[in-house]
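[1] A structural model of the following input is requested.
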Amino acid sequence: MGKAGRAGGAGERSAIVVGGGIGGLAAGVALTRSGWQVKVLERAATFGEVGAGLSLWPNGLRALDAMGVGDQIREQALVETQAGIRNTSGRWLSRTDTQELARRFGPVVMIHRAQLFDILRTALPAGALCAGATVTRISVRGRRVEVEHGKGVSQADLLVAADGIDSTVRRSLWPQAPAPRYAGYTAWRLVVDTGRRLSAGGESWGRGERVGIAPLTDGRTYLFCVANAPEGQRNPGNELAEMRRRFGHWHDPIPQLLTAADEEAVMRHDIYALPPLASFVTGRAALLGDAAHAMTPNLGQGANQALEDAVTLAGLLDAYPDVESALATYDRHRRPRTQMIARRSHRIGIVAQWHSAPAAALRDLMLRLPPGSAMLNALTPILSWQPPGRDNLMGPHVG
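    Model prediction:
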């Protein structure tokens, strides 16, 4: 990735990034490394991330390498050495050859979201971060964009919308875009400290329910649970009790993790996805991450695709002489790929959440039949992604 952005003419180029999550910070880091002056606007009073784990796949790690922070990530992350799917009694239905996956593509690592967030945040100049900046007005006029927010009015050559699935920028500049849709299931997430480190994780599937476990570097464990449920259903003050009711009888170490869990650590969110958009760009504005392609978490690719977006956008702005051409190519590169991954994730979620006994039994049989290499082959179009270079920037890119 170059050190001096070309798009937009002579002089230092400027960009406003709306949204201070992982995708927004990644965009800020990638653009800063390409010579852009960046301001990241975050509506919250402080920059921070929720207490949950995050899988970084080989494609996401390559993007982080392109931003110059990959080694820092690896120092704080834990390589996943065991993965696969069990049933509720603990019998393996499908096992992932993590050694072969690492040989083909590179390792998968688990990190606390807050650790990744802090690494990206500290890679930005202190003056680039602007908290408490709720966007109230956006205009794109010719070669300039203007954003009015809680701290004043900012102008720049480029606007990057990384403000999540309910993006204010998308609603403003893409008024015809479809609204997010409920996937039909809800998720609980928390980090648990049992006083002992787990040696391995993985997922377990039941009838309309799932549990995922991932050890973290500090000895704690990231735990997520998924269940079919009506949209908006909640158990105020009793979410942990609901988790124990649903999953407390599953195989070890799930009951022990739930016993050690703290109600205050439980986060519950219904799962939504964004229907396919006709374009990720308009004028000098581009959508990135969940604002562009929010997907269900069944492939673990949401954050990884935001990281890909960030380095691709910065690389294209280096490669093209003007912002509009760079953004048009960004749309051609990113939209087919991310929408393909979103479709795959949606289909996996449908099968994983089958509830009837015959359907779940058929699904479990289907998981046991294919050889382990079949799963790796299916992941190849996703995990083989490489950061953009001069030789692969100019045409459509799906794989």
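[2] switch to C-alpha atoms for all contacts and neighbour counts from now on
    OK.
[3] what segments of the stretch 201-350 of the chain are strands?
    Counting by DSSP state E, counting those that start in this stretch, the stretch 201-350 of the chain has strands at residues 202-205, 209-215, 221-228, 267-273, 281-282, 285-287.
[4] next, the buried residues of the lengthiest helix in the chain.
    If you go by DSSP state H, the chain has its longest helix at helix 323-352. For helix 323-352, the buried set under the neighbour-count rule, 16 or more other Cα atoms under 10 Å, comprises 323-342, 345-346, 349, 352.
[5] compute the inter-axis angle for it and strand 267-273.
    Here the directions of helix 323-352 and strand 267-273 differ by 110 degrees (axes from the mean of the first three to the mean of the last three Cα atoms, to 10 degrees).
[6] show me what helix 323-352 is packed up against.
    With contacts defined as 3 or more Cα pairs under 8 Å, 6 or more residues apart in numbering; DSSP states H and E, the packing partners of helix 323-352 are strand 281-282, helix 290-293, helix 302-319.
[7] what element comes up after it heading to the C-terminus?
    Downstream of helix 323-352, the first helix or strand assigned by DSSP states H and E is helix 357-368.
[8] before we compare anything, build this one as well:
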Amino acid sequence: MQPQKENMEINEDIVIVGAGIAGLATSVALHRLGVRSIVLESSESLRTSGFALALWTNAWRALDALGVGDSLRQLSLHFTRFQAFSADSGLPIAEISLEANNKPIDYDSRCIKRQEIVETLEKELPPGTIKYSSRVISIEQSGVFKLVHLADKTVLRTKVLIGCDGVNSVVAKCMGLQKPVDANRSAIRGYVEYPKAHGFEPKFCAYFGGGVRIGFLPCDDKSLYWFCTFTPSDYDEKIEGSPTKMKQFVLSLASNVSKEAYNILERTSLDSLHCAKLKLRSPWDILKRDNIVKNNTCLVGDALHPMTPDIGQGGCSALEDSVVLARCISEAIFARKLIKVEKLEEGDELYKRIKVGLEKYAKERKWRIFSLISTSYLVGLAQESNGMVISYLREKFLAQFTIKTMLKMGDFDCGKLLK
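    Predicted coordinates:
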């Protein structure tokens, strides 16, 4: 009988759970400000799965603050306009140009592969920052510290714990947050690569109505990302396990879209399809301070604010979070260079300052997040509803309003990283 492995306890100043976009961006932001962190990732290597995501002006401002905006712009196309069509008739119903006198106006809207974002952020971190094969199984309080228990019996004792571990966040559960609610809608996403240039203009095309929302976005000269969100009234959940049926289902929903858009869907390979139910955090939960920050623990990205994708702000807002949080933590701990203090009691200044810094983050983010979740849900409701009145209003008014809303919500500046 082999002896049981004893728990090994390691002290770490700041522990981030999850090496997705939110976790990597937060660690990079802290690193830029001279604050060391480690990132725990349950996978054996960097997770590069997932196809692409639209990044609006606010996301590019955050990426610029992180120092990676220009390098990522080299890998993407700047959208010149937005076009909306009726999913019922296929006819155009709204259009907004992002150029004035043939020059880009103050919007930076692009679609970029998720793999390129996470790989770029990972390269900015010091070697050894990400601890792979580090699955968190439980979290407990020990005085003013958090003890993070890993599957390999390691225990991390940390002053600050940051949950960036997605919709099913272990850290959010530890903080006592309720699970995200079902939005009663689903999304199928796909990605298409062409052997040569695809020839599509750098524009965002979306089809609204009839209970569906379909969009197409070029990532670069050879690849396109598309999405289809829908209310699954006629959707058999067994489709999720069958890429062939999934593709057939999307094609049936897209019968009235343009021929070139239909061909994009038809061209998508079966291994480039993904289906998921949409979930969101109740926006009212965000207004409760303890649901964003609790003592020395906080949340970033989907762990904090899962939302429907209708204004494309999930990944963008996570990048905002990372910059704001790093700035608040840095201001707190560098006030008197206290991050190296090892003995930390309830009344000590470091603990107080960390708590104040995290509470500042919560205060700065809560109304922004509340607005994003609420707006996204309501826009999605208007886009997909198929009643006669809402269909008429959408074609005459709401489509244009939707595009302007997306641009307005994306015209936000989370600020710089100031050391």
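[9] superposed, how do the two chains score by TM?
    Here the TM-score for the pair of chains, by TM-score structural alignment, normalised by the length of the first structure, is 0.87; 375 aligned residues with a Cα RMSD of 2.5 Å.
[10] one step back: between the strands of the stretch 201-350 of the first structure, which one is nearest to Gly184 of the first structure?
    Across the strands of the stretch 201-350 of the first structure, Gly184 of the first structure has its closest neighbour in strand 221-228 (5.9 Å, Cα to Cα).
[11] equivalent range in the second structure for the closest one?
    Counting by TM-score structural alignment, strand 221-228 of the first structure falls onto residues 224-231 of the second structure.
[12] surely Val266 of the first structure and Ala187 touch.
    No. Taking Cα atoms under 8 Å as the definition, Val266 of the first structure is not a contact partner of Ala187, at 10.1 Å.
[13] residues in contact with the closest residue to Tyr185 of the first structure other than its chain neighbours?
    Once flanking residues are discounted, Tyr185 of the first structure sits nearest to Asn228: 4.1 Å by Cα to Cα, 6 or more residues apart in numbering. By Cα atoms under 8 Å, 6 or more residues apart in numbering, the contact set of Asn228 of the first structure is 184-186, 208-209, 353.
[14] so how far is stretch 251-264 of the first structure off the chain centroid?
    Its chain's average C-alpha position is 25 Å from that of stretch 251-264 of the first structure, according to Cα atoms, centre = their mean, to the nearest Å.
[15] report the secondary structure state of Val38 of the first structure.
    For Val38 of the first structure, the assignment made with DSSP: H, G, I helix; E, B strand; the rest coil gives strand.
[16] which SSE is the spatially closest residue to it that is not a sequence neighbour in?
    If the residues on either side of it in the chain are set aside, Val38 of the first structure comes closest to Ala15, at 4.9 Å by Cα to Cα, 6+ apart. Following DSSP H and E, the helix or strand that holds Ala15 of the first structure is strand 14-18.
[17] what sits up against that strand?
    Here strand 14-18 of the first structure makes contact (Cα under 8 Å, 6+ apart) with 24, 27-28, 36-42, 135, 154-163, 169.
[18] Ile105 of the second structure - how many residues pack around it?
    By other Cα atoms under 10 Å, 12 other residues sit near Ile105 of the second structure.
[19] mind listing what it touches?
    Contact analysis of Ile105 of the second structure by Cα under 8 Å, 6+ apart lists 98-99.
[20] ok, now Ala352 of the first structure?
    Ala352 of the first structure sits next to 205, 208-210, 363 when contact means Cα under 8 Å, 6+ apart.
[21] show me where the second structure has helices.
    Ranges of helices within the second structure are 21-32, 57-66, 69-73, 114-123, 170-174, 243-253, 259-267, 283-286, 314-333, 349-384, 388-393, 399-410, based on DSSP H.
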